[in-house]
Each structure stands twice: as C-alpha cells, then as structure tokens.
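Q: Fold the following, please.
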Amino acid sequence: MPAATATARPWTPAPPRAGRHFADHAWYEFRDVLTHGPALLEQCRPADTAWPEDAAALDRLRDALE
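A: I've put the predicted structure just below:
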C-alpha cells in the first residue's frame, strides 16, 4: 500500500472583511492595557525591587501608554 501524500492547497487571501475584523478585535483586546496599564505602572516602584534595571523598561512602558 503506498504511503499517503499530502497535497498542498493553493494559498488564497483572506476576505477583505477578515483583516478589518482582526484589527477591530486586536484593538478591543488592547483597550484594557490602555485603560489599566498606567495605574498599574504607577504602583511599580523599581527602587524598592531587587532588579533596579527594570526602571528603564517601566519608563518605556509609561511613555508608550501616554
């Protein structure tokens, strides 16, 4: 009995609405980050941690969310 071979399906682009749906969904999911991120970052105190190098990363996150 011959081994089964997989046939490649030709690539077809997504329907135009699929890209818009993805963008809307991604923005909807990211909304919580924009809403709650700044308040959570304010609670982070890099000087009180054993990893002071985190201060630079927290500063970049704060800047990005402004």
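
Q: switch to C-alpha atoms for all contacts and neighbour counts from now on
A: Fine.

Q: the helices in this structure, which residues?
A: 16-43, 54-65 (DSSP state H).

Q: Rebuild these as JSON lines, extending it with mean neighbour count.
A: Formatted as JSON lines, the helices of the chain follow (neighbours: other C-alpha atoms under 10 Å):
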{"stretch": "helix 16-43", "mean neighbour count": "11"}
{"stretch": "helix 54-65", "mean neighbour count": "13"}
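
Q: To compare against the first, here's the next sequence to fold:
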Amino acid sequence: MTPRAIIPNDSKLFAQADLDKSVTHFVTSDIGSKNTLALLKKGINPKFEIISIDIPFTETLGILDL
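A: As a prediction, the model looks like this:
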C-alpha cells in the first residue's frame, strides 16, 4: 500500500461526529481513518471512539459467547 494522505472527508466526518452529541462511535475498517483520529487526539479530545469492523463485535463490546 502507498502512504495515504489525510482525506478532507475524514476531517468533515470527524467534525460532525464530534459536534453531534448523539454520536459516540465511528465505525470503519479504514486504518487511515484510525491513524487520522490518533493524530487529532494529540491536539484535541474528540467525543467519539472508532469501532473497527475488522474486530468481531463480541470482542469490541465485551459480549461473552456462552
């Protein structure tokens, strides 16, 4: 893979997610988005977290498979 430039749409989506109090999570499989959020967290405190669709939801949400 080639290096990924920060996409303006990521920034727009993150800004909307941060301002909308009902948004607590951002769901993606895009590693670039995860890296962009990590960079943003160095300067601001976003009010949402990223959930990766690459990780099973039971693991992400801590649901036991009984």
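
Q: Overlay the chains and give the TM-score.
A: For this chain pair, the superposition-based TM-score is 0.28 by TM-score structural alignment, normalised by the length of structure 1; 31 aligned residues with a C-alpha RMSD of 3.7 Å.

Q: Longest helix in structure 2, please.
A: Assigned via DSSP H, structure 2 shows its longest helix as helix 8-19.

Q: can you pull the buried residues of the very next helix or strand once past it?
A: Following helix 8-19 of structure 2 in sequence order, the next helix or strand is strand 25-28 (DSSP states H and E). Across strand 25-28 of structure 2, burial judged by 16 or more other C-alpha atoms under 10 Å covers residue 26.

Q: Can you spell out which helices and strands pack onto strand 25-28 of structure 2?
A: Counting contacts by 3 or more C-alpha pairs under 8 Å, 6 or more residues apart in numbering; DSSP states H and E, strand 25-28 of structure 2 packs against strand 49-52.

Q: next SSE after the strand it packs on?
A: helix 57-61.

Q: Need the distance between the two termini of stretch 43-61 of structure 1.
A: 13 Å (C-alpha to C-alpha, to the nearest Å).

Q: and residue 14 of structure 2, what does it touch?
A: Residue 14 of structure 2 is in contact with residue 37, counting by C-alpha atoms under 8 Å, 6 or more residues apart in numbering.

Q: State the distance from it to residue 58 of structure 2.
A: 25 Å.
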